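Enquirer: below is the structure, and that's it, no one-letter string:
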């Protein structure tokens, strides 16, 4: 019995950890010298098209500013890089049904009287944030990072969650180019 309780506890902790984490990936142009980029600005035309609330846009852009400043980048009217963002979201519906063992019926899981059958329905919103870095002089995308994870509607936690998305995505910039040996 104790081993089942331990296993259940581990599974619940794993579930919470996986829901809370942000999964990230990035891609980049391997021919680009990323050390030459020192300044940035936002690609206004692209950001204006993002279909999220203005409050969420401000959260994302503020977080990008914080991370870029921590990496030594400076906002500029004549930038080396243009920063663009876009988002996607997907609603996930989970339906769980289980028999708590009470009631009368034939066979496992079938209960003609409905006693003891529990159903729970929950929804989660998984969002993906893409951050594109564009070489301002060539107007070519040189790096793209994306982060996916569950979103919150709790306004007290939104700032924290957005910062987590942005910081984990931009941890991968500049890319670490591995040389073949």
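Expert: Looks like it came in fine. Remember, predicted model here, so these are calculated numbers, not experimental data.

Enquirer: C-alpha only now, for contacts and for neighbours.
Expert: Fine.

Enquirer: and the next helix or strand past the lengthiest helix in the chain?
Expert: Longest helix in the chain, counting residues (DSSP state H): helix 2-20. Sequence-wise, the next helix or strand downstream of helix 2-20 (DSSP states H and E) is strand 23-28.

Enquirer: hang on, the earlier thing: give me the helices and strands touching the longest helix of the chain, please.
Expert: If you count contacts as 3 or more CA pairs under 8 Å, 6 or more residues apart in numbering; DSSP states H and E, helix 2-20 packs onto strand 140-150.

Enquirer: how far off helix 2-20 does the strand it packs on point, in degrees?
Expert: 140 degrees (axes from the mean of the first three to the mean of the last three CA atoms, to 10 degrees).

Enquirer: structure two is appended below for comparative analysis:
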């Protein structure tokens, strides 16, 4: 029975992790003393348009910038002019087409069996998963926030988020999604450096 319980528990964990909506990660320059960073400004370089109307969007830019500024303010960082900044911040976005499966018919099944004879006892556990879906394409949204030292422009931290892009969201829903994504990425800034 313990084997069955462990198997069921393991499968549930795998399914929950696999269904996570936003995948977040970060990387940083290990020699950096992040405790010295107090003031920041937006990176001065202008980003050229991508040609994709879903990415080249001033309304989305304002949502992202407001969310990043709010998160940094909550962490005690002050937005200043470049000459007073310890670090600069920028962000990038991208959409990539992915192939997945869709359609109904998904199922998970578990089975437990056993037999006993006068000389032995046997038991078994089985697990089956079927998608029954058809291949389909979808857009995956990639989002990154970069932090660079203001004077040298050396990249010292990057946080990324990847999630399935969703279309046709109302402005309020889109704003909430941006805030949640930025919050999740910046939860890891500054990093806990050993």
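Expert: Looks like it came in fine. None of these values were measured; they are calculated from a predicted model.

Enquirer: circling back: what's the longest helix of the first structure in contact with?
Expert: Outside helix 2-20 of the first structure, the residues that touch it by CA atoms under 8 Å, 6 or more residues apart in numbering are 149-150.

Enquirer: let's see it at 6 Å
Expert: Applying CA atoms under 6 Å, 6 or more residues apart in numbering, helix 2-20 of the first structure turns out to have no external contacts.

Enquirer: what do you get for stretch 162-175 of the second structure?
Expert: By CA under 6 Å, 6+ apart, stretch 162-175 of the second structure touches 21-23, 139-142.

Enquirer: make sure residue 141 of the second structure is actually in contact with residue 92.
Expert: No - using CA atoms under 6 Å, residue 141 of the second structure makes no contact with residue 92, being 10.6 Å away.

Enquirer: more neighbours, these two?
Expert: With neighbours defined as other CA atoms under 10 Å, residue 141 of the second structure and residue 92 compare such that residue 141 has more, 18 against 12.

Enquirer: buried ones among the contacts of stretch 162-175 of the second structure?
Expert: 22, 139-142 (16 or more other CA atoms under 10 Å).

Enquirer: from the residues you listed, which two are the most distant?
Expert: Spatial extent of these (CA to CA) is set by the pair 22 and 139 at 13.6 Å.

Enquirer: give me the three-state assignment for residue 126 of the first structure.
Expert: When classified by DSSP: H, G, I helix; E, B strand; the rest coil, residue 126 of the first structure comes out as strand.

Enquirer: per the alignment, it corresponds to what in the second structure?
Expert: Counting by TM-score structural alignment, residue 126 of the first structure lines up with residue 140 in the second structure.

Enquirer: got a list of what that match touches?
Expert: 95-96, 163-165.

Enquirer: ok, so of those residues, who is nearest residue 183 of the second structure?
Expert: residue 163 (14.3 Å).

Enquirer: how about the closest one, what's its match in the first structure?
Expert: In the first structure, residue 163 of the second structure lands on residue 149 (TM-score structural alignment).

Enquirer: can you give me the neighbour number for that match?
Expert: Residue 149 of the first structure - counted by other CA under 10 Å - has 21 other residues nearby.

Enquirer: quickly find the element holding residue 94 of the first structure.
Expert: strand 81-99.

Enquirer: leaving out the residues flanking it, which one is nearest to the match of residue 126 of the first structure?
Expert: residue 164 (4.4 Å; CA to CA, 6 or more residues apart in numbering).

Enquirer: the one you found: how many residues sit nearby?
Expert: 17.
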